[in-house]
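> pasted the sequence and its predicted model underneath.
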Amino acid sequence: MLARLRSAALFGVDPSLVHVEVDVSFGLPAFNMVGLPDSSVRESRDRVRSAIENSGFEFPAKRITINLAPADVRKRGTSFDLAIAVGVLAATGVVTRREFDGLLLLGELSLDGRIQPARGVLPVALAARRNKLVLYVPETSGREAAFVPDLDIRLVSSLADTVAVLNAQRQAPTPVRTPFEARRPDGGEMADIKGQRTAKRALEIAAAGRHNLLFVGPPGAGKTMMARSLPGILPAPGFDEAVETTVIHSVLGLVPPREGILGQRPFRAPHHTISDAALIGGGREPRPGEVSLAHNGVLFLDEIPEFDRSTLEVLRQPIEDGMVRVARAAGIATFPASFLLVAAMNPCACGYAGSAARTCRCTPLQIIRYRGRLSGPLRDRFDLTVQVRPVPAAALTGSDPGETSQDVRTRVAAARARQLRRYGAEPSWTNADLRGARLSRHCALEADGRRLLQRAVTRLGLSARGYDRVRRVARTIADLAGESVVGAPHVAEALGYRAWGDT
């Protein structure tokens, strides 16, 4: 007999429906699988056999042929197990239901027949809704799928449980749908940062306009602490942003079981030994990298000169485009990568160049070589560069409470709200997204500010990219001040963050 069911495959973060055809016929016992399955899919024959037998069913001693269509799409992963096992039982008459066109089954089987959590449940659930299918998923993944509205979901815990539901012997439970609730991210508190008024102001500007930020200062000045406090002053993510973020983490199996959707902005801080593919995404089977895992959140590169030069240079495209395209023979995988980049570095190898308290041991040539590890084109993509000074003893021992993250977040949220009202339906969420004609229209400078920026272009040697980034930062500073016109004071402050004479 022949049984036809549906499951789903992932290429990058994009799901595609897979037709699972199971034919059980007379002949020498065999279990053949066609349709470009990879090794993890081919191994399902042993999991399926053991799961069927340990669930109390008889595995047929016949010729079994599994076809995964379309045959020109590589099938990867273990989430086809449930559909294959149900297909075998349907083809042998154990499952009496004959019609499966409206169902999509997803899940990995244990040897005892239990269904394990599956990767990519959220993108598959979105595809099931688009195709008006009923989704069967493991109980542990139900909360993740439940955040997709207008989708019929059935929760199953084992192969035997699934057979009973399909044979109408019992009713499958449906997940409890809870409203989305954003959560405050874990991390630092702004009130714990002593001194560093300029750096904290830069953090506020970066959060308000989603501008890239570079801290330069000696060891122990608080660069890492300030970077880790940034998620706490970002506005809470909306539902659509949370779904985008969760889709990426779901594909990699990083969504905690029973948690569902990620209610806080991600903060990623990879080690400096990371490879190109791990940072940007890719591999033989395209997978999202750290820049995509930081989508809608913060990517922090501590001690950025210690990263491999070629690894850093691959950041240029996602910084500008907000996405990563990985080309492979099977197709092009596109990963979203709209993140706020924060980096920290010492002024030299020993860390004390320009320090009044410690003597720098580096020669001028060593300082130039150390700073040269961060290329000019990449440095030019930082909107804000802040020279972080050591915290004075009076500030360290003082008891004056600083502003809390909540205080700063309130101002940031107000500035973001102004941007949202200003851009409306335009494809710009923040000032950092402005390009071309939209940049000229929304970042028009008053006369004094325009003359000031013209002089700065000549004296500082600003590139065209640097010129545009100053205008975007000035627009954000004006938003924080509640002003509709970008004036000379806003331009002057924005120029103050172009340190080292960057071009």
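That came through fine.
> drop to CA atoms for contacts and neighbour counts, all remaining ones
Noted.
> what are the buried residues along the longest helix along the chain?
Assignment by DSSP state H gives helix 405-423 as the longest helix of the chain. Going by neighbour count (16 or more other C-alpha atoms under 10 Å), the buried part of helix 405-423 is 405, 408-409, 411-420, 423.
> same deal with stretch 452-460?
Neighbour-count burial for stretch 452-460, counted by 16+ other C-alpha under 10 Å, picks out 452-453, 456-457.
> list of residues touching it?
462-463, 467, 488, 491-492, 495, 501-503 (C-alpha atoms under 8 Å, 6 or more residues apart in numbering).
> spatially nearest residue to R114 (excluding sequence neighbours)?
Leaving aside its sequence neighbours, R114 sits nearest to S158 (C-alpha to C-alpha, 6 or more residues apart in numbering; 4.1 Å).
> what's the spacing between that neighbour and V88?
According to C-alpha to C-alpha, to the nearest Å, S158 stands 15 Å off from V88.
> again, but for H490
Relative to V88, and taking C-alpha to C-alpha, H490 is found at 69 Å.
> what's the helix or strand harbouring Y467 in contact with?
Taking DSSP states H and E as the criterion, Y467 maps to helix 464-480. By C-alpha under 8 Å, 6+ apart, the residues outside helix 464-480 that reach it are 205, 208-209, 211, 380-381, 383, 411-412, 414-415, 418-419, 431-432, 434, 439, 443, 453, 457, 484-487, 490-491, 493-495, 503.
> then this one, side by side with the first:
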Amino acid sequence: MVAQSYTVAFEGVDARSVEVQCAVAPGVPAFSIVGLPDKAVSEARERVRSALAGMAIALPSKRITVNLSPADMPKEGSHFDLPIALSLLAALEIIPKDAVAQTCALGELSLDGTLVPVTGALPAAMAAASEDRALLCPRASGAEAAWVDACTVLGAGSLHEVVQHFTGRLVLEPAKPGEIRTDTGLRDLRDVKGQERAKRALEIAAAGRHHLIFVGTPGSGKSMLAARLPGILPPLTPIEALETSMIHSVAGLLDEGGISRTRPFREPHHTASQAAIIGGGRGAKPGEISLAHNGVLFMDEFPEFPRQVLETLRQPVETGEVMVARANAHVRYACRFMLVAAANPCKCGYLPDAARACSRAPVCGEDYMGRISGPLMDRFDLRIEVPPVAFHDLDLPASGDGSATVAARVAAARAVQTRRFADHKGLRTNADAEGRVLEEIATPDAEGRDLLLRAADRFGLSARGYHRVLRTARTIADLDESETIRRPHLAEALSYRLIAARET
């Protein structure tokens, strides 16, 4: 007797359909799983055996073979437990075969038959919808999967409920989407005393998704400024929220099925490995750059990261995607993030202060900042020196625009860019523009062009630097509600790139 059920195998955020075939035939009693399973999948037979025993279902004294097709594709994860149990129950004629074949299932079984939530329910629902199948999953994963409107999602609490559903004694209710979560604990930009230039740079970076680096002495407010960036960024659009949630679903970071409209803010420690930052490990899981997709990747103590880790950022920063290539997996992840870095000017941190600097100044500063290669530094649109805050400024009451006011200006600038790139697939912000599109949207007036050419010649701007100045100037003009890039816009964009470069 042979029966089939269906599930998925994950390749990054893509879910590929897998047919779970079960054959019960005469022979030496055995229960084997074939089709390139990993250890977790191979151990499913013991969990399935125990779950069925808890329902007073004894396996026959026959040879049971489960094949995961296509057999040459690696199968990883405990979510194969439920589809293996379904195909076995269908082969034993306990539940109808045709009903099982119309369902895509995933879920881990505990020894008593309880269904345990698994990762990847959202991309699994996308795959099930594309094949016109319903998705059967643990009840705790149903809220996440139910965000896919085109798919009927059924959540069950145990294998016993699943059997009752397929035999007509219980009707599983379709799962409802989880709530849309908004982060109410965002920090206010008004808390930062002084640092008006750095606040302005933060606003420009948020408006155009420009990469930004803060360089300043310890305690000057670099991390404090970066921590307030989520409060001025616009919420994720529905498409961006789905893209980001797909990655977080595979990584197991979606809490109780809720999808957040707040942009991700990831801040890995400088001891993080290359696999943690870029992606890798078992199954080529997404790294911090992909978890920060459509959001912010904040790297504090930037020069302290291993040189190899920093250099691997160069390609993802440019292309917005990364290929995690391993011996047994080649997975592509989206990683369109805003890179915000913070660094001390030297190892001791007090290079600008002659009274507190170490005896190796200024050589220590050159050596320390030399850990950031020229090609990587060239990818930062905004390079800001953050000076120490005077003590008398700390006693002053909070002043300047708060996060709500700045966020409104950023949202208005982003709305302009949305309309501008409506007919350009893959372009969402000024930082994405290149080639002919950049020439169309960022052509300066005569005075601005003259200033840019003279600055490029005098300071030796690279071609990348030249185009990044144009993108930044376009964003400044959008914040100024100007259709044309004028000389003041280019002058401000150049000041953020050139002055800090000379000083550091």
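It's in. The model shown is predicted, which means the values in this text are computed figures rather than measured ones.
> quick check: TM-score for this pair?
Superposed pair, TM-score by TM-score structural alignment, normalised by the length of structure 1: 0.97. Supporting alignment: 501 aligned residues with a C-alpha RMSD of 1.6 Å.
> can you pull the contacts of the residue most central in space within structure 2?
Centroid-nearest residue in structure 2, with C-alpha atoms, centre = their mean: L291, separated by 2.4 Å. Residues in contact with L291 of structure 2 (C-alpha under 8 Å, 6+ apart) are 244, 247-248, 264, 266, 335.
> ok, those vs A58 of structure 2, which is closest?
H248 (38.8 Å; C-alpha to C-alpha).
> secondary structure class for the closest one?
Three-state call for H248 of structure 2 (DSSP: H, G, I helix; E, B strand; the rest coil): helix.
> now it: how far from A422 of structure 2?
In terms of C-alpha to C-alpha, H248 of structure 2 sits 27 Å off from A422 of structure 2.
> how about P238 of structure 2?
Distance, P238 of structure 2 to A422 of structure 2, using C-alpha to C-alpha: 15 Å.
> in structure 1, what range does stretch 70-84 of structure 2 match?
Mapping stretch 70-84 of structure 2 onto structure 1 (TM-score structural alignment) gives residues 70-84.
> endpoint to endpoint, that stretch covers what distance?
Terminal-residue distance, stretch 70-84 of structure 1 (C-alpha to C-alpha): 15 Å.
> ok, now stretch 48-64 of structure 2?
Across stretch 48-64 of structure 2, the terminal residues are separated by 12 Å (C-alpha to C-alpha).
> these two touch, right, M226 of structure 1 and I193?
Yes: the pair M226 of structure 1 and I193 passes the contact test of C-alpha atoms under 8 Å, sitting 7.1 Å apart.
> what are the ranges of the helices in the stretch 1-150 of structure 2?
For the stretch 1-150 of structure 2, the helices defined by DSSP state H, counting those that start in this stretch occupy 39-42, 44-54, 81-91, 97-101, 121-130, 139-145.
> with structure 1 overlaid, report how far the first one is off on average.
Between helix 39-42 of structure 2 and its aligned stretch in structure 1, the superposed structures give an average distance of 0.7 Å (mean C-alpha distance after the TM-score superposition for structure 1).
> starting at the chain centroid, how far to that helix?
On the basis of C-alpha atoms, centre = their mean, to the nearest Å, helix 39-42 of structure 2 sits 28 Å off its chain's mean C-alpha point.
> repeat that for the third one.
Averaging C-alpha coordinates over helix 81-91 of structure 2 and over its chain gives two centres that are 34 Å apart (C-alpha atoms, centre = their mean).
> tell me the helices and strands packed up against it.
Applying 3 or more C-alpha pairs under 8 Å, 6 or more residues apart in numbering; DSSP states H and E, we find helix 81-91 of structure 2 packed against strand 2-11, strand 14-25, helix 44-54, helix 97-101, strand 103-105, strand 108-109.
> could you rerun that using 7 Å?
strand 2-11, strand 14-25, helix 44-54, strand 108-109 (3 or more C-alpha pairs under 7 Å, 6 or more residues apart in numbering; DSSP states H and E).
> any chance of CSV for these, columns distance to T65 of structure 2 and mean neighbour count?
Listed next are the helices and strands packed on helix 81-91 of structure 2 as CSV, based on distance: least, C-alpha to C-alpha, whole Å; neighbours: other C-alpha atoms under 10 Å:
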stretch, distance to T65 of structure 2, mean neighbour count
strand 2-11, 9, 23
strand 14-25, 5, 21
helix 44-54, 10, 19
strand 108-109, 19, 25
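> and of those, who's closest to I372 of structure 2?
Nearest to I372 of structure 2, of those and by C-alpha to C-alpha, is strand 2-11 at 33.0 Å.
> onto which residues of structure 1 does the closest one map?
So strand 2-11 of structure 2 sits over residues 2-11 in structure 1, by TM-score structural alignment.
> K97 of structure 2 and A455 of structure 2, how far apart?
73 Å.
> actually K75 of structure 2, not the one I wrote
In terms of C-alpha to C-alpha, K75 of structure 2 sits 56 Å off from A455 of structure 2.
> identify the residue spatially nearest to E288 of structure 2, adjacent ones excluded.
In space, E288 of structure 2 is closest to I277, 4.7 Å off (C-alpha to C-alpha, 6+ apart).
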